[in-house]
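1. make a model of this:
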Amino acid sequence: MEQLDLNQIRTFVRIVQAGSFTKAAEILRQPKSRVSRRLAALEKELGVQLIYRTTRQFQLTENGKIYYERSRGLIEGLENLTAELNEETSEVSGLIKITASDDMGVTKLAPVLDDFTKQYPRVRFEVLLTQAYVDLVKESVDVAIRIGNLKDSSLRVKKISSLRNIFVATPGFLERYRHAEDFNQLPLLPFIGLGNAQQVKVIRNSDGKKLTAKVNPVLTTNNPSMMVAMALTGKGISLIPEFLCTDHIRAGRLVHVYKGYQSDEVQISMVTPEQKEVPLKVKKFVEFAAKRLKEIFNES
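-> As a prediction, the model looks like this:
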């Protein structure tokens, strides 16, 4: 028993899991004859028969069933431990290409990249910030941070958080338009990515009813950060992603108005191309960034 070989035990476990000696040999990438010899050696060492063999199939003995149930956890545990240690000792290095919307990237991504490179100093980043859709495979991008519902089922998706758009305006603007009873009476700074610039779609918080209101757009843009900048000039009321105006609201530069209305919440996700072997650098970054971004959005 002192000479018990873990390779023999691993071979036995694989035979049972595969359901045949031939398939086990394929999984282990070994000749079928070696698989048979290792099982025979294990049975000899234990002094019991584990498997009844015939020319076409096999059946576990009672001792074989007990031994399999006990040894399976041992082998799987050792394999998982080995995989974890290999990852920990492997150097995380190289270039990671990321894409995100410019408003998301500028306000949220920089501290995440900084923290990650402190932990893995040999990693470099190439960051493409754009409002346009980027084909990850065609552009050889490793990770995308996307806002909204995703349609491409060939991508791996990891949900981070969700966001909503809220109405904001400067205190000075509200003073000038203090007699307006509804937001559709006010000059609006809409995001053209929301659809028709002449109307906005919102949810009434009191009953969850979805409404479409006609509005008076005084400026349209495809960039949410531009919407914030224009809102700060006092030129109009704006329906802006909440995470972009939280600091301005806290500082009193903007006021959250019409709190009874908001846009539909949309999902924020980390997206990677579907592939069999995910590079270690990408795997580590996705795990790290998803956790950090979730913390950042929860703090907002």
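2. okay, CA-based contacts and neighbour counts for the rest of this
-> Noted.
3. buried residues, stretch 247-257. List them.
-> Within stretch 247-257, the residues scored as buried using 16 or more other C-alpha atoms under 10 Å are 248-249, 253-257.
4. out of these, which sit inside strands?
-> Counting by DSSP state E, these place 255-257 in strands.
5. that older thread, closest one of the buried residues of stretch 247-257 to R292?
-> H248 (22.2 Å; C-alpha to C-alpha).
6. that closest one reaches L254, doesn't it?
-> Yes: contact between H248 and L254 holds when scored by C-alpha atoms under 8 Å: they sit 5.4 Å apart.
7. helices or strands up against the lengthiest helix in the chain?
-> The longest helix of the chain (DSSP state H) is helix 62-89. Judged by 3 or more C-alpha pairs under 8 Å, 6 or more residues apart in numbering; DSSP states H and E, the packing partners of helix 62-89 are helix 6-18.
8. how about the helix or strand just after the helix it packs on: buried residues?
-> Once helix 6-18 ends, the next helix or strand along the chain (criterion: DSSP states H and E) is helix 21-28. Neighbour-count burial for helix 21-28, with 16+ other C-alpha under 10 Å as criterion, is recorded at 21-22, 24-25.
9. so how far is the following helix or strand past helix 21-28 off the chain centroid?
-> Downstream of helix 21-28, the next assigned helix or strand under DSSP H and E is helix 32-46. Helix 32-46 has its C-alpha centroid displaced from the chain centroid by 45 Å (C-alpha atoms, centre = their mean, to the nearest Å).
10. another one to check against the first:
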Amino acid sequence: MDDYLNDMALFVEVVKANGFRHAAEAVGIPNSTLSRRISALEKSIGLRLLHRTTRKIELTEAGQLYFERCKRIVDEARLAHEQLGDMLAQPSGTLRVSLPVDFAVTYLAPLIVEFADMYPGISFDFDLTPRRVDLVSEPYDVAIRIGESGSSQLIARTLASLTPYLYASPRYLERAGEPGKPADLERHECLAILKAGTWTLHDGKRTATVPVRGRIALNSVGMIRRLASLDMGIVLLPQQVVADDLASGLLRPVLPSWHGSATPIYAITETRLLPAKTQRFIEFLQARLAR
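-> Coordinates of the predicted model:
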């Protein structure tokens, strides 16, 4: 409410409490402040609303008419505020989201199911193509991006950072041997994204940059994960992406004290003024991905 509407609400409280002291206690402001606010209200509308005595207050004739009007306006404003709160709590409409293909399939899918259960009024339109959608000219509410925050003209909100670790199948390690230090990776089949020539690894104190080679290089995290589970080599991926394969025993950690550099995940929007459906989706992902 604006200041004028707030003063109207205070006037209603004073009348309902039949005095300033009880009204001041109800609204949580000093008695003297409340009295000044009502005096200022009378001055602003040019009407005397109350007869004040040391023990009680009485409405003037104008005050009675004004009280009835104020009570109706304040009640309507409070109802509208409550309805707005309900709308924000249960947003609706179609949420249009651009998602990285592999990350969506391997990790976000269960989270999307959970979010959909929380907000049954929202329907979804997902774009899982590799292209970067144009949030200015295309009707998308938000784009989830990994590793880069996009144009400086867009609004980027950090959701989380994913740290990659080394994994391989037990059968591959049985056949090729288990590396004991980062330099040993040079002798192994390493499944790399986009023909990466090196992996930079950290153990909290040291950093090692290791040349990696392999017969296969591709641009699909899902395919690399699958090939690793089929005994084709060592991968450097976030634990969240390979969680199912770890649980089933298809993959296991390699050099567990070493890890790659963290990769940030962003929610990109065109504006900071977001509808409730988009705001809730971003907040949900921030909470879940931070776990």
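11. by how many degrees do the longest helix of the first structure and helix 32-46 diverge?
-> 110 degrees (axes from the mean of the first three to the mean of the last three C-alpha atoms, to 10 degrees).
12. and helix 62-89 of the first structure, what's buried?
-> Neighbour-count burial for helix 62-89 of the first structure [16+ other C-alpha under 10 Å]: 64, 67-68, 71-72, 75.
13. please pull up the equivalent of P139 of the second structure in the first structure.
-> Structural correspondence for P139 of the second structure with respect to the first structure (TM-score structural alignment): S140.
14. list the contacts for that match?
-> Residues near S140 of the first structure by C-alpha atoms under 8 Å, 6 or more residues apart in numbering: K97.
15. what about 7 Å?
-> Under the criterion of C-alpha atoms under 7 Å, 6 or more residues apart in numbering, S140 of the first structure has no neighbours.
16. pretty sure it belongs to a helix, no?
-> No: assessed with DSSP: H, G, I helix; E, B strand; the rest coil, S140 of the first structure is coil; it does not lie in a helix.
17. please look at P253 of the second structure and L166 and confirm they touch.
-> Yes: if you go by C-alpha atoms under 7 Å, P253 of the second structure and L166 touch, sitting 5.9 Å apart.
18. can you pull out the strands in the stretch 101-250 of the second structure?
-> 122-127, 142-146, 155-162, 164-168, 190-193, 198-202, 207-211, 217-218, 234-238 (DSSP state E, counting those that start in this stretch).
19. mean shift between the fifth one and the first structure?
-> Its aligned residues in the first structure lie a mean 0.8 Å from strand 190-193 of the second structure after superposition (mean C-alpha distance after the TM-score superposition for the first structure).
20. check the first one too.
-> Its matched residues in the first structure lie on average 1.1 Å from strand 122-127 of the second structure after superposition (mean C-alpha distance after the TM-score superposition for the first structure).
21. residue range for that strand in the first structure?
-> Residues 123-128 of the first structure are where strand 122-127 of the second structure lands when matched by TM-score structural alignment.
22. and the matching stretch, which residues are buried?
-> Neighbour-count burial for stretch 123-128 of the first structure [16+ other C-alpha under 10 Å]: 123, 127-128.
23. now swap in stretch 275-285 of the first structure and tell me
-> For stretch 275-285 of the first structure, the neighbour count (16+ other C-alpha under 10 Å) marks 280-282, 285 as buried.
24. need these in a markdown table (columns: distance to E295 of the first structure and secondary structure).
-> Shown next, in a markdown table, are these (distance: C-alpha to C-alpha, whole Å; DSSP: H, G, I helix; E, B strand; the rest coil):
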| residue | distance to E295 of the first structure | secondary structure |
| --- | --- | --- |
| L280 | 23 | helix |
| K281 | 21 | helix |
| V282 | 20 | helix |
| F285 | 15 | helix |
